[in-house]
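J.: What follows is a predicted protein model with its sequence.
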Amino acid sequence: MGDIGRSTSELLERNKEPSHLTQYIAAISVITMEQNNWFSSTFNLGALIGGLLGGMCVNTLGRRGTMLASVLPFLGSWMIIAFAQNFAMLVCGRVLAGLCAGVTCIAVPTYIGEFASPDIRGTLGTGFQLMVVVGLEYAYVFGAVMTTWRGMALVCAIPPVIYLFLVFFTKESPTYLLSKGKDKEAKEALQYFRGKHYDVEPEMQLMRKTQEEARQNTVSLSDLKKPYILKPLLISCTLMVFQQLSGVNAVLFNLSLIFEEAGSGLPDDVSSIIVGLVQVVVTAISGILMDKAGRKVLLIISAAAMIVSLVALDVYFYEKFLNEERAVETLSWLPLTCLIIFITAFSIGFGPIPWLMMGELFSLNVRGPASSLATMVNWTMAFLVTLLFQPLQEAIGPYGIYWLFAGFCAISLLFCILVVPETKGKTLQEITRHFGGPVTTEDATKKQEELSRF
């Protein structure tokens, strides 16, 4: 999402408005590198606040209600940017856009996780990340053809309108409706999602039992130490941290350099569009694989492939540092190859899966606040990485930055192998039971029967 701001900030730097326009427009026609860093990173700061707000909203306004409530502020953020009279207004617009994005990143995965059936929940959950990369590609394409950043901001105001139209005609989450005592509406909503001829009564019975258990097991801050809450919370937050420390920003920020090293001669805008298209295609493929290969397997493959590509990039830039002529002559093919492998690996695993699993791991009684905390961790890391990336790269060099992120990917690989559970094909109730969470009497009886067979 932050790369939408990157397209806007690039236009800010090369603004083509006539010099005879009013003084206040001229004053913000070009921003400094430091201002550009803040313009990009404050989106993540706003999303951090939105993560906290979203956790409260999904339990008060509902999942669908929260999504609808975010639309007008989203539109307002782009209007503030489009008609900004100074840099402070630009930053305010970015913070507000980030806040709405943070809210959306809680509401949408939670909503999908609750209405999707177990056999297709992975595919539908990946749709969230797919729409994110489609949005990035949208920004890349229009960023290449727009001549002013004001026009770019207005173009970015179109997707929230489409979002409003699509969400308006959907039903609220059956789980949320049931939690508010709206049994009839919950059943109608579940029937809407399952189809006219599907018998939803057995699923409704299970949902009612889960709701009853959730009411009997309300939690406070001190209850976070309970294993069935703490374990999935730590797993989700750690996946969010590794997503941001995977090196995706290092690669995307150096797109133009990588394409240049490969001798492509493509303009920066075109290279961004190509990479965005790769992300869209691979994320769509990952949606198909998610309920076949499983989350854990794809995370392991993703981390391993990112390690290989980042180490190879480091080898190239280190060789170039030692002997530029020899590196360009013998390894010019390597940067672009590594870029394709890295983007493919990220898009198939660490891009979509942390968001998908956030909607799966938490039991009903802690789903709102736990998802809020995981989202805040993600955006905090995104803010820090975006703000500190350029100074860090200048301090340790291009090859140093790739070694650093390759190390983080190696740690994430071990974490996925040793800690992350497989949630493919499991109901939300089964996942809760896996962590030792509250189970219904019927679940406990089944578990006892299973144990008695051994």
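T.: The structure has been received and is ready for your questions.

J.: Please count neighbours and contacts with C-alpha atoms only from this point.
T.: Noted.

J.: tell me the SS of residue 171?
T.: coil (DSSP: H, G, I helix; E, B strand; the rest coil).

J.: Look up how far residue 350 lies from it.
T.: For residue 171, the distance to residue 350 under the criterion C-alpha to C-alpha, to the nearest Å works out to 30 Å.

J.: ok, how many other residues are close to residue 37?
T.: Using other C-alpha atoms under 10 Å, residue 37 has 18 other residues around it.

J.: Take this one as well and set it beside the first:
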Amino acid sequence: MSGAENVQDSVGAHNSSQDQVTLSQPPIDRSMAIASLGPINPLPTDKSSDPEEQQIELSYINEIDSKQDEIATEIVPVNDPKLKKVRQRLWTTVLSAIVACIPFLLVGCTLGFPSGALLDLTDLEERLEYKLTREQADLFGALGYIGAVFGGPIAGWISDRMGRKPALMLVSIPYLIGYLMITYARFASDPVVFKTILLIGRFFSGVGLGWSSLAVVVYVAEISPAKFRGRIGSVLQIFLGFGVVLIYALSSIDDFRYFDQSLILVGFVALFTILMPFFCETPRWLLAHGQKDRAIAVLKFLRGPKFDSSSELNMIKVNIASTPKLKTKQTLKEFTKGNVMVPMGLAILLAVFLQAGGLNAIVAFSALILQAAGVPSFRQIALYGTGCTRLILNIIAVFLVDLVGRKFLLFISSIGTFLGTTMLGVHFYVTDPSFCSSMNSTNSSQSEAMEVCNSHLAPLAITAIVVYNIGFSIGWGPVIWLLLGELLPLQVRGIGNGIAVFVMWGVAAIVVGTYASYAEAVQPWFVWWTYSVVNFVSLLFVVLCLFETKGKSLEDIQTRFDKKYGQFKLCFS
């Protein structure tokens, strides 16, 4: 039985007490009540010549008017001093968020899985014909992100039509298929069959990665109160960071191979599948689909049975009342409107900058990069330099994201990622064979000169990766998922986030799939300085294009876009 269902029996009592409170108050003026609930999304003032569009707008106006009448008669007064003394309960929201974030632990594991697995799969000395080539290794890394490209839109469609909770629960299917295939591929008697099963398994685990990136973000954003959404939402990045640490730690254990690691991940999928049915649907989705009693019960479960959540309930109602239920064609037309197009553009650019700055090249190939840089004990350094650094900073970011704000953290973060990639480029430049040979004052061979360069400059590579991970984890890591859940309006949030996730993992697939061949074609130092340019541009984007969302409700953020861009449409819309 779910948490929401556990409190269903209290709904009647809640409604009864609500009626008593309402009777004890003075009569409510309809216009004042609606005004107190917040602004309604403005309709465009230009008159369309398209009869179909005029009919849609007319039905939209009638729908809003009828819903405003309904809301005005259902207002729950919020000035009862007895209710105001009760503080909202947080532990149920936090517990729900923690369970919902288990797939994000698997996101971290899936991102970091190639780092150790490829060391095994490219070094199968006992079965040489099963060994992955460089191109196959690149494909193995990229397939996780290619799968994620498909997972995001699937999750968005299910999230809007079946609910946030079903979309979250169904993520277990691709994860389970993917990691079971990777686990048991080793029993294949033919090298071609082995590699095929392995690559298909990696693809399905990637579908789970993209699916989680949307379903978890939307679910956590919609169950969290505005005041604490930043801190609760940062749990996402903590779980992701812990997932990276976990997979790096497992890969650093002697004789613990890639198939042992994947079997551990199957266990986490099973744990999530058992726990998630006991938790609730989001109140926003329930109200949007006419399930008012269940929405009230969920709010009582999340905020506490004695806390007055009527203000939050009323704000959600007004937001839904001003948001028409759109068919596919109408939804696509929404993306031509300024108040949807602008936040959609911001979400897409955030997704591009997150991935194009070298993030997943470091996460997926951390051990291989350190090995190429001549760093001894590269598996352990990858664990501590990438995994542990990110996890510690993710925990710190939980307390900063609502304290100093999203924009400031992204600003500091962009500086850190720029410095980290620049330093790593410097390391590869000065350890380039031609540069080392030119700086060689002795008559030693090129290989001896390279060994001297690597031994002296290995700390620079370690420092660069640590600086990058500090910068990323303090801002881009936790903030990106919050902003994706905050920026887009309700009527396109599921599909819009699906598009952003599609772009995010599409860019990641390009970065990871081309890293080795790109580095071979133009030298590694040029690759990392390319990422530096991207990180510098992301710094300008943060300063010039983003506004602060700290402490604002989802409805307040949407109203800002409505006021500034609500009258703007593309010329062909």
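T.: Nice, I can see it. Because the structure is a prediction, the values reported are computed rather than measured.

J.: picking up where we left off before, the more surrounded of residue 171 and residue 350 of structure 1?
T.: It is residue 350, of residue 171 of structure 1 and residue 350, that has more neighbours when counted by other C-alpha under 10 Å, with 26 against 18.

J.: hang on, residue 228 of structure 2 packs against residue 402?
T.: Yes. Here residue 228 of structure 2 reaches residue 402: they are 7.4 Å apart, a contact under C-alpha atoms under 8 Å.

J.: what's the overlap in contacts for the two?
T.: Overlap between the contact sets of residue 228 of structure 2 and residue 402, as judged by C-alpha atoms under 8 Å, 6 or more residues apart in numbering, is given by residue 551.

J.: tell me the contacts of the counterpart of residue 324 of structure 2 in structure 1?
T.: Taking TM-score structural alignment, residue 324 of structure 2 has residue 215 as its aligned residue in structure 1. Taking C-alpha under 8 Å, 6+ apart as the definition of contact, the neighbours of residue 215 of structure 1 are residue 365.

J.: SS state for residue 215 of structure 1?
T.: Under the three-state scheme (three-state DSSP), residue 215 of structure 1 adopts helix.

J.: And the one 4 residues further on, by the same measure?
T.: In the three-state summary, residue 219 of structure 1 is assigned as coil, counting by three-state DSSP.

J.: Check residue 253 of structure 2 too.
T.: For residue 253 of structure 2, the secondary-structure state derived from three-state DSSP is coil.

J.: Output the contacting helices and strands for the host helix or strand of residue 110 of structure 2.
T.: In this assignment (DSSP states H and E), residue 110 of structure 2 forms part of helix 102-121. Other helices and strands packing on helix 102-121 of structure 2, by 3 or more C-alpha pairs under 8 Å, 6 or more residues apart in numbering; DSSP states H and E, are helix 134-161, helix 191-223, helix 235-251, helix 258-275, helix 359-372.

J.: Residue 228 and residue 402 of structure 2 - which one has more neighbours?
T.: Neighbours around residue 228 of structure 2 and residue 402, counted as other C-alpha under 10 Å, are more numerous at residue 402. The numbers are 19 against 15.

J.: what stretch of structure 2 does stretch 224-244 of structure 1 fall on?
T.: Residue span in structure 2 matched to stretch 224-244 of structure 1, by TM-score structural alignment: 335-355.

J.: which residues in the stretch 1-150 of structure 2 form strands?
T.: Counting by DSSP state E, counting those that start in this stretch, the stretch 1-150 of structure 2 has no strands to list.

J.: Which helix runs longest in structure 1?
T.: Longest among the helix segments of structure 1 by residue count, using DSSP state H, is helix 367-418.

J.: and it, which stretch of structure 2?
T.: Using TM-score structural alignment, the partner range for helix 367-418 of structure 1 is residues 493-544.

J.: Could you look up the SS state of the residue nearest to residue 398 of structure 1 when sequence neighbours are not counted?
T.: Distances taken as C-alpha to C-alpha, 6 or more residues apart in numbering place residue 317 nearest to residue 398 of structure 1, at 6.6 Å, with adjacent residues excluded. At residue 317 of structure 1, secondary structure determined by three-state DSSP is helix.
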